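1. whatever this is, show me its structure:
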Amino acid sequence: MPVEAFEIAENGGANLKDVDDDGRPRRTGTLITASAHIITAVIGSGVLSLAWAIAQLGWIIGPTVLIAFSLITWFCSSLLTDCYRAPDPVHGKRNYTYGGAVRAYLGDVKYRFCSLAQYVNLVGVTIGYTITTAISMGAVKRSNCFHRHGHQAPCKVSDTTNMIIFAAIQIVLSQLPNFHELSLLSLVAAVMSITYSSIGLALSIAKIAGGGHVRTTLTGVTVGVDVSGTEKIWRTFQSLGDIAFAYSYSNVLIEIQDTLKSSPPENKVMKKATSIGVSTTTLFYMLCGMLGYAAFGNEAPGNFLTGFGFYDPFWLIDIGNICIAIHLIGAYQVFAQPIFQFFENYIRNRYPENGFIHSERIINIPIIGKFPFSPFRLVWRTLYVIITALVAMIFPFFNDFLGLIGALSFWPLTVYFPVEMYKKQAQISKFSKTGIWLNTLSSACLVVSILAACGSVQGLVQALAHYKPFKVS
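-> Purely as a prediction, here's the structure:
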């Protein structure tokens, strides 16, 4: 029996039936909840830019890149699931976070590099989701305005106001103590993500069926007609970042796996959940990206539900954007909780005697019932939400921001660390056939990430040159 569980039982703190092998409260996650977490994390705002990304790449390279990113994400995520426990993937010691797994397998130096990459990415995603939700909330108002006054009406909305509303909601939800309390939220968010993806898909099919000529090509936007040669290169690079962002979830995989029951083994369940999650999202991505391109051609908007790619039926557009907002309200928490846990554990270990930091009590809330309240959690998490909202207000650039986040996170978090940990665990030699293949994969993905980052930075620079913060548009 592990020492932690024995001590808890001896002190009367819990029945052994209520704790896992590490002494923590027994985990209750299942294949269904893990799959919901993954779908919530993967099918996010990235799906909205895929029609634009395919338009930059064309009919041949676009779908090929989508499938390639899907296979790489699935393969590397499968490797990562075996790293939840160390050194044995079934009976080893648990790693509660992605960074913890890296430290267990690769040591402190790479752990610090991983933590920097992971938390920069997580912060970026929460900012990106704030931007996307505000745009979708504004799109509902614009859609109704266009319906009443015509498509040429100057229907202006304030993204700043919508970001404030979103931030207020997140301040409340951020008081949930940890990841284990998010199962219901993730299930709702997963349903929402599939719903708005299906709406976008249905609208694309309806637009195609309705006729009308749109120009599509095998190689995407045409140099000299749609864009200049330089713009074609930068947009191609940025589209890689947008697609990489669409598959970004490896940075929370270990945290999701830590919610699973210990029987059957977590890695086996998580591999199944990864296959379900990635295959489901790839199906939607292929359909939304390709049919979106078929509907709009080389003029596909950056966000096909808010672009404005569609105007009618306005009520269906509204439902789609409301679903986006609900989904990203939950997805924000999936990505923010690891940040909260990391910072709070660090501060509590740094100041073990501080009463404000460590105080927590149970309060009764009508309808909700008993809820653990911490003054420190309230103050710091509220401050975090406010800061991310302020950054989103200053840089509300949907496509460029998503592309940059995807580019910065894809190689280190999706590919490099899972590959390196697997090589360590399986004791694969650098110069063996498997070692050479894995190193080649990692190197190729590094090049893709660098190119995607360059394209997104160039897009941000261009956008900033003509932007005035906090304006109504």
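
2. only C-alpha atoms from now on, for both contacts and neighbour counts.
-> Fine.

3. neighbours of Ile165, how many?
-> Ile165 sits with 14 neighbouring residues when counted by other CA atoms under 10 Å.

4. and it, which of the three is it?
-> Following DSSP: H, G, I helix; E, B strand; the rest coil, we place Ile165 in the helix state.

5. excluding covalently adjacent residues, which one is nearest to Arg27?
-> Taking CA to CA, 6 or more residues apart in numbering as the measure, Arg27 lies nearest to Lys261, with 5.0 Å between them; neighbours along the chain are not counted.

6. what of Val223?
-> Closest residue to Val223 apart from its sequence neighbours, by CA to CA, 6+ apart: Gly229 at 5.4 Å.

7. same check on Ile365?
-> In this structure, Ile365 finds its nearest non-sequential neighbour in Phe371, 6.8 Å apart by CA to CA, 6+ apart.

8. number of nearby residues for the one you found?
-> Number of residues near Phe371 (other CA under 10 Å) recorded here: 14.

9. in three-state terms, how would it be classified?
-> Following three-state DSSP, Phe371 is assigned to strand.

10. check contacts around it.
-> By CA atoms under 8 Å, 6 or more residues apart in numbering, the residues touching Phe371 are 362-365.

11. want to put them side by side, so please do this one too:
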Amino acid sequence: MKRSHLLERHIHCQFAMAGAALGKSTAIKESFEIAVGDRSRDEFIDDDDDGRANRTGTLVTASAHIITAVIGSGVLSLAWALAQLGWIAGPIVLFVFALITWFCSILLADCYRSSQGKRSHSYKDAVRANLGSVYCKFCGLAQYTNLIGVSIGYTITTAISMGAIKRSDCFHKNGHDAAACEGSTTTDMIIFASIEIVLSQLPNFHKLWWLSVVAAIMSVSYSTIGLGLSVAKIAEGPHARTSLTGVTVGEDVSASEKVWRTFQSLGNIAFAYSYSNVLIEIQDTLKSSPPENQVMKKATSIGVFTTTIFYMLCGILGYAAFGNNAPGNFLTGFGFYDPFWLVDLANVCIAIHLIGAYQVFAQPLYQFIETWSRNHWPDSHFITSEHVVKVPVLGDCPLSFFRIIWRTLFVVATAAVAMIFPFFNDFLGLIGALSFWPLTVFFPVEMYIVRARIPKFSSTWIWLKILSAICLLVSLVAACGSVQGLIHSLRHYQPFKSS
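-> Predicted coordinates for the structure are as follows:
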């Protein structure tokens, strides 16, 4: 077997593991394509139907990829979201988002191969093949905007978790009401940014694939710990105050706050369910027989069903534990104080998970900017030159002054925005609102209409368009609620000074 073929197989497997473990990004195939995409097809042995490495994915592996891709930091806000919606609307909204995600994923699975049978290796490839280059550019804008937003959101979440560890230890020593335990997240964001600056300088981050496996374990661990703590809190009593409609107007919130929080909770739930933008990447790991779309539909059903059960448990038990006073992040809002070491462990798991997740989300953006720069200024020594440096464990690592400066500036910029807007629920809601309609609904619906050649104004066409329009409206109101939440939170917040 040729050496280049071995290289491709190696990179393909490692990025597949990274994307499945950390999920919700386009890192898998985009980084893979940049690494080997410019190579001539003749350089590879024709193992598969398009000359790429033979695929070995099955129903079991695809289902596992989906579950680990969906379950992530979004689970932390579900108890708060249900507190805004109540016992009736909360579970219904969770189920409806799961149903829409499942349905649109089924449509997207049929768009993996073009009408000529050609495979799409990434979400953007599928959009380009079915809708053309203009829609592909719109898709790229939506994806890269989402990647930037997630990078900022992960900076906020990690810093809050790092601060929660210190506060938990302080509360354990000085009592739950100790005012001295309140602190700033700014220092924690600087520490997190410093770590990411170092990791960002590694041009071949896929060599740290083991970090993705660890991150997947961390994600399941902190979610399970939160679930267990909720059950323990319910069991010990007294029971928290809950209601059929969620937070009570006049007692918990004003009428206008109730409306805005309801909108914002939709964005938080949308963020928790967004995985469609990596479906094509997961589907591209499946064997060609049986047909990939058939296997992917079964995997989607298994993955979404399993995730929905887990989310229902976390949301419902979290709401039952905290009631209408549920914190925005149920592992850092200090509804749980004891056992303090278990709370600390959960937040350590969050920090480890998101340190690796940040890189998986940022790498496609890094590669896009650097490839674009090399193509526009091919004669620039500053942009194209590489200097090999020996690094313990990693071996020879090529360093570029352009890469050092640009990637450092990106990390600093995301950290600066996070310091200005360190509001967990508001930012997660905004990310979920901005990515839900275009990536989860609009593109799958439009691609399916073209791929299935559905006649314009037919009953199927009309219902698909209505679904897309309703989801657009949901995304808009969720975005408005999140923006209003950011504005409201900023009124009493001093950037770089208080928590």
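
12. which residue in structure 2 aligns with the residue nearest to Val223 of structure 1?
-> In structure 2, the residue paired with Gly229 of structure 1 according to TM-score structural alignment is Ala255.

13. my read is that its match contacts Val249, right?
-> Yes: under the contact definition of CA atoms under 8 Å, Ala255 of structure 2 touches Val249, with a separation of 5.5 Å.

14. what about the two, which has more around it?
-> Between Ala255 of structure 2 and Val249, counted using other CA under 10 Å, Val249 has the larger neighbour count: 14 against 11.

15. and the more buried one, how far from Ser256 of structure 2?
-> To Ser256 of structure 2, Val249 of structure 2 is 9 Å away according to CA to CA, to the nearest Å.

16. also Ser459 of structure 2?
-> Distance from Ser459 of structure 2 to Ser256 of structure 2, counting by CA to CA: 38 Å.

17. against structure 2, where does the lengthiest helix in structure 1 fall?
-> Counting residues, the longest helix in structure 1 under DSSP state H turns out to be helix 108-149. Equivalent residues of helix 108-149 of structure 1 are located at 133-174 in structure 2, counting by TM-score structural alignment.

18. likewise stretch 187-195 of structure 1?
-> On structure 2, the counterpart of stretch 187-195 of structure 1 by TM-score structural alignment is residues 213-221.

19. what about that stretch, how far off from structure 1?
-> Overlaying structure 1 shows stretch 213-221 of structure 2 at a mean distance of 1.4 Å from the equivalent residues (mean CA distance after the TM-score superposition for structure 1).

20. and that stretch, how far out from the chain middle?
-> Centroid displacement of stretch 213-221 of structure 2 relative to its chain, using CA atoms, centre = their mean, to the nearest Å, is 14 Å.

21. ok, now stretch 71-91 of structure 2?
-> With CA atoms, centre = their mean as the basis, stretch 71-91 of structure 2 stands 17 Å off its chain's centre.

22. output the residue interval of structure 1 matched by that stretch.
-> Under TM-score structural alignment, the counterpart of stretch 71-91 of structure 2 in structure 1 spans residues 43-63.

23. what comes up buried for that stretch?
-> 43-59, 62-63 (16 or more other CA atoms under 10 Å).

24. in helices, which of these appear?
-> Reading helices off those with DSSP H, I get 50-59, 62-63.

25. closest one of these to Ile208 of structure 1?
-> Out of these, the one with the shortest distance to Ile208 of structure 1 is Ala51. That distance is 13.7 Å, counting by CA to CA.

26. measure that closest one to Leu201 of structure 1 for me?
-> Using CA to CA, we find Ala51 of structure 1 at a distance of 11 Å from Leu201 of structure 1.

27. which residue lines up with Lys497 of structure 2 in structure 1?
-> Taking TM-score structural alignment, the alignment pairs Lys497 of structure 2 with Lys471 from structure 1.

28. contact partners for the aligned partner of Met189 of structure 2 in structure 1?
-> The pairwise alignment with structure 1 assigns Met189 of structure 2 to Met163, based on TM-score structural alignment. Met163 of structure 1 makes contacts with 130-131, 133-134, 389, 392-393, as judged by CA under 8 Å, 6+ apart.
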